[in-house]
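*Asks:* only the shape, not the letters, is given here:
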């Protein structure tokens, strides 16, 4: 079902609300609201500080909770949602998580968020001005804390809206087995300054704006610092960072921030949102969470009312005016009034016990630049279309073809981790012309013929490759692009998606080194997108071995990566045609 010109409120909620007589909580002088600061006790005696907005006058209202490590006061300085929601009859709590800003205790990223989330939500639900029904919202860290609270099943929690978050903490830290470098960009400007302030430490800035400016000046050198485990920046204020480095394999150790095993406990439905250019864990987390909630959640309400929205956005706040990202204008339909959608979502689930939902999956198809709704994910009416990788006129450029070539060929490049592929959009991914990257000597490019008819792709993209290397360990990275008639090559996801560290080719739970020059089949399928490749365009896949500074470049030594200081080149090969048939598998919409 195509909805080209409808606003997203209509797409998800207007039909429903027009037919449901939802009784609103009494709102005396509805535009009058009040603000106060409250303290919320935790089970161990620590108290969290919160800003509360609620309707003025007497009444019992549904509550909405936002928990953040970034400072409730800063959020309160610009966010419109808390005031808008209060004017529509909600009590809204903006809470500093444990150990941050106005809240007591020690901050240790994610470790205390399960019990604190439970205690906070139950306390809020029992306040005399709350009707016992609580919702939560927020993205990234404020989204992850919602999953952790959902896993504790507080009775008062009736709806959640975790956006742009993972559900598996291991791939939050080690995507495809490679360590995520942006944790430095998180700690240094956004976490460490307030910790310095609390310690009365004048060795650096106390405010994130100043800290960010300082960090930008020096971050490039720290990205290149080796060994990773010897990097001194976080020894004092985030020593657990080094614990992360010492646990590269997926294991129960990572359960402190993971909810993969917990969906059977979750009782409240979730509104899940991410973007095709969000950090790679975002769309994958939303998709996986939707599938898990639909099949495993503890209540019919949660299973039947969880909703998935995937748009053209990156890791950002979303408004109706945000339609242009990077070098692509996605048109007026791409705009999205997320605040309005949230209010409608909480109106349904906090002011009325049950409400049947329309199609639960909404996807923005790039290229067509329109929204479509579906009954499920993977979306119905999808088939796999295979493009085989074939050799071209030289060792660097190849073809994407529908018929397998019987002629086997090896295409190779030298990957030097001292000179990795650099993503200029690394802070917040966006679409841009990839031809400068594609021109590098360490990038193989495979392009289809000009399309005679449209091809619509919606879902997970997979590259099933046959590869070898001169090294015992190396990385492979794929990028899917839409090549326009004028030649520009636009990436269809962030450049942190589509990544694999070879020692984890058999699974993230254990490391298996390569035998140099042996050919290995691998699958890289941690990339999601939706795009209409129009007639006259071409499909392109490029393959390389780094995406910096998203991930630490593989040293190619086969040693412990966290403690390795030496980075050596490797000759990496992709085998095409014949029995070693590398291929690109696209989820295409049947015509």
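*Replies:* Cool, got the structure. Model, not experiment: these values are computed from the prediction. Numbering: from 1, shown residues only.
*Asks:* use CA for all of it now, contacts and neighbours both
*Replies:* Will do.
*Asks:* tell me the contacts of residue 56?
*Replies:* By Cα atoms under 8 Å, 6 or more residues apart in numbering, residue 56 lies in contact with 28, 29, 30, 32, 33, 34.
*Asks:* if we go to 7 Å?
*Replies:* Going by Cα atoms under 7 Å, 6 or more residues apart in numbering, residue 56 touches 32, 33, 34.
*Asks:* adding another structure so you can compare the two:
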């Protein structure tokens, strides 16, 4: 494992290994547990790592061995119903009780000193928040790496199904704890059948051909409402609102859980909890591959500071972010560094302007056809397709609008949460809206920076409700409707805000800022059907005409009080 990365700290201790220990869960089920430890005299703190993904690769070398050789007991445990542990796995319901049951077992071990920390990524972060709901007195430090606290948000976004990520979660949770071979075969089946699964009508049960029946996945997919009793008790964000355990957070700008990590940071800061944040130019998986030297160093420094009274490796600032487009790391006192924003307005002819343009007519429109859904390209996925990608082919489609600023005379830094304010109408009252910030280089290559998605529901109004014939003509032209008489129903103009996640990105001089707007990103999100039917059971697909109106703006965080640059030359698509 050491040969995989450069820059890992030197080994301090030889290590020992006790495999297959049995720890009783809260209901008495046997939880299989491996114990890694330094082969040396002395008292060493303990790290608890609870996982539904098994206890083999990569968890054994990356967490068991590497941390043990730095002077920690490491308790690596398979969650209930996984990796040989008894009982039935439930996506979230058992973790608080089983975590406390494991700590009770630790208290009986002769090598346990009462100094406890937790560490781990993804669902291994979720079990840390579960323990933090009622933190035991021994818990003195947490390191949540690309961690989850809200399962609903992993599967749904404002009622829209995060389809591709949901399928990846189903594959990982079901097969990874069975070993590398079963996981690889399931992943390949899913990849081969992905289009047939995601295009199926209805979607319900379509995944079974690749993954087999997964009852908990059926439940997660079938409840798109965050207030549904099904999700009661699943979200653990409240733990951060009252926590006083020092907590280090790690994520990547293209991590599917980046938004949850930044929420955790904000809640910890509001609670006055000691916290640190590291954000690299990573996806959910690359943080534990290419980013592992930085992630491991950050984690180790935090754990030594709070479990071993050795703060020598802690960095001086609370926040460190990697600025994309620059490649350098930047230390910050807090996140976000500024709460001010600068507006970039959609303007005629595909321009993006720092001032709102004059005029009241529609700016542009497109026809979204759910039978040929706008595809997803890159972004915060759980698969290897995640991250920055060339959007040129996507933007050449007729169902994708772009508004592009002039070449920048000087670099533009964007640090903080990005959002969009849209004034939009549809002819059916139903539409999904996907909006994305892109960086266009001097050769015209458009690369995604961050994005957001929302579901629009408005009340249609008939053409008879328009009192101005000029308005009808403008809407017709923008919506590419040949005859005004074809406008049977046109939705009212809706004003919507779309969070587009956060970033730290430098647009170099000569680059251009681009705002991309479309009717979806399939299969990252289950396609909007145009009919209002729930995605899981929809069989009817209706095309939707979407029109963008003046006043629509891209809101970029404004570091150090800087505004949007003055336009040089106008630039469209």
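*Replies:* Cool, the structure landed. Since the structure is predicted, the reported quantities are computational estimates derived from the model, not experimental observations.
*Asks:* please state their TM-score.
*Replies:* Comparison of the two superposed chains (TM-score structural alignment, normalised by the length of structure 2) gives a TM-score of 0.84, and 519 aligned residues with a Cα RMSD of 2.8 Å.
*Asks:* please point out which of the contacts of residue 56 of structure 1 structure 2 shares.
*Replies:* Using both residues aligned by TM-score structural alignment, their matches' Cα atoms under 7 Å, structure 2 keeps these contacts from those: 32, 33.
*Asks:* from the contacts of residue 56 of structure 1, which would you call buried?
*Replies:* Among those, those classed as buried by 16 or more other Cα atoms under 10 Å are residue 33.
*Asks:* of the contacts of residue 56 of structure 1, just say which sits nearest to residue 246 of structure 1.
*Replies:* residue 34 (48.1 Å; Cα to Cα).
*Asks:* could you confirm the closest one falls within a strand?
*Replies:* Yes: assessed with DSSP: H, G, I helix; E, B strand; the rest coil, residue 34 of structure 1 lies in a strand.
*Asks:* from residue 87 of structure 1, how far off is it?
*Replies:* Relative to residue 87 of structure 1, residue 34 of structure 1 is positioned 10 Å away (Cα to Cα, to the nearest Å).
*Asks:* identify the contacts common to these two.
*Replies:* With Cα under 7 Å, 6+ apart as the test, residue 34 of structure 1 and residue 87 both reach residue 55.
*Asks:* still on that earlier bit, reformat the contacts of residue 56 of structure 1 as JSON lines; add distance to residue 342 of structure 1.
*Replies:* Putting the contacts of residue 56 of structure 1 into JSON lines (distance: Cα to Cα, whole Å) gives the following:
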{"residue": "32", "distance to residue 342 of structure 1": "21"}
{"residue": "33", "distance to residue 342 of structure 1": "19"}
{"residue": "34", "distance to residue 342 of structure 1": "21"}
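*Asks:* between the contacts of residue 56 of structure 1, which sits nearest residue 460 of structure 1?
*Replies:* residue 33 (45.1 Å).
*Asks:* you'd agree the closest one is up against residue 88?
*Replies:* No: counting by Cα atoms under 7 Å, residue 33 of structure 1 stays clear of residue 88, with 9.7 Å between them.
*Asks:* what range in structure 1 does the helix or strand where residue 35 of structure 2 lies sit on?
*Replies:* Per DSSP states H and E: residue 35 of structure 2 is located in strand 30-38. On the basis of TM-score structural alignment, strand 30-38 of structure 2 is assigned to residues 47-55 in structure 1.
*Asks:* that stretch vs structure 2, average distance?
*Replies:* Its aligned residues in structure 2 lie a mean 1.0 Å from stretch 47-55 of structure 1 after superposition (mean Cα distance after the TM-score superposition for structure 1).
*Asks:* hang on, residue 210 of structure 2 is in a strand, isn't it?
*Replies:* No: going by three-state DSSP, the assignment for residue 210 of structure 2 is helix, not a strand.
*Asks:* any idea how far it is from residue 383 of structure 2?
*Replies:* Using Cα to Cα, one obtains 16 Å as the distance from residue 210 of structure 2 to residue 383 of structure 2.
*Asks:* repeat for residue 147 of structure 2
*Replies:* For residue 147 of structure 2, the distance to residue 383 of structure 2 - Cα to Cα - is 16 Å.
*Asks:* quick check on the two: which one has the bigger neighbour count.
*Replies:* Neighbour totals were compared for residue 147 of structure 2 and residue 383, and residue 147 leads with 29 against 17 (other Cα atoms under 10 Å).
*Asks:* quick one: map that one onto structure 1.
*Replies:* Under the alignment (TM-score structural alignment), residue 147 of structure 2 maps onto residue 165 of structure 1.
*Asks:* so its match is in which element?
*Replies:* Judged by DSSP H and E, residue 165 of structure 1 forms part of no helix or strand.
*Asks:* touching, residue 570 of structure 1 and residue 557? I think so.
*Replies:* No: at 9.1 Å, residue 570 of structure 1 and residue 557 do not qualify as touching, with contact defined as Cα under 7 Å.
*Asks:* what touches both of the two?
*Replies:* Any residue near both residue 570 of structure 1 and residue 557 by Cα under 7 Å, 6+ apart counts here, and that gives residue 471.
*Asks:* ok, these two, which is more surrounded?
*Replies:* Neighbours per residue (other Cα under 10 Å) separate residue 570 of structure 1 from residue 557, with residue 570 holding more: 23 against 19.
*Asks:* tell me who's in contact with that one.
*Replies:* Counting by Cα under 7 Å, 6+ apart, residue 570 of structure 1 has contacts 414, 415, 416, 469, 470, 471, 556.
*Asks:* and for the aligned partner of the last one in structure 2, the neighbour number?
*Replies:* Spelled out, it's residue 556 of structure 1. Taking TM-score structural alignment for the superposition, residue 556 of structure 1 sits opposite residue 530 in structure 2. Per other Cα under 10 Å, the neighbour tally for residue 530 of structure 2 reads 23.
*Asks:* can you tell me how far residue 530 of structure 2 is from residue 456 of structure 2?
*Replies:* Residue 530 of structure 2 sits 10 Å away from residue 456 of structure 2, going by Cα to Cα.
*Asks:* need the overlap of contacts for these two.
*Replies:* 430, 431.
*Asks:* identify the residues contacting the match of residue 556 of structure 1.
*Replies:* 430, 431, 541, 542, 543, 544.
*Asks:* ok, the residues you listed vs residue 473 of structure 2, which is closest?
*Replies:* Using Cα to Cα, residue 544 comes nearest to residue 473 of structure 2 of the contacts of residue 530 of structure 2, at 18.1 Å.
*Asks:* quick one: map that closest one onto structure 1.
*Replies:* Under the alignment (TM-score structural alignment), residue 544 of structure 2 maps onto residue 570 of structure 1.
*Asks:* cool, residue 398 of structure 2 as well?
*Replies:* Under the alignment (TM-score structural alignment), residue 398 of structure 2 maps onto residue 441 of structure 1.
*Asks:* so its match lies in a helix, does it not?
*Replies:* No: Residue 441 of structure 1 sits outside any helix when classified using three-state DSSP, being coil.
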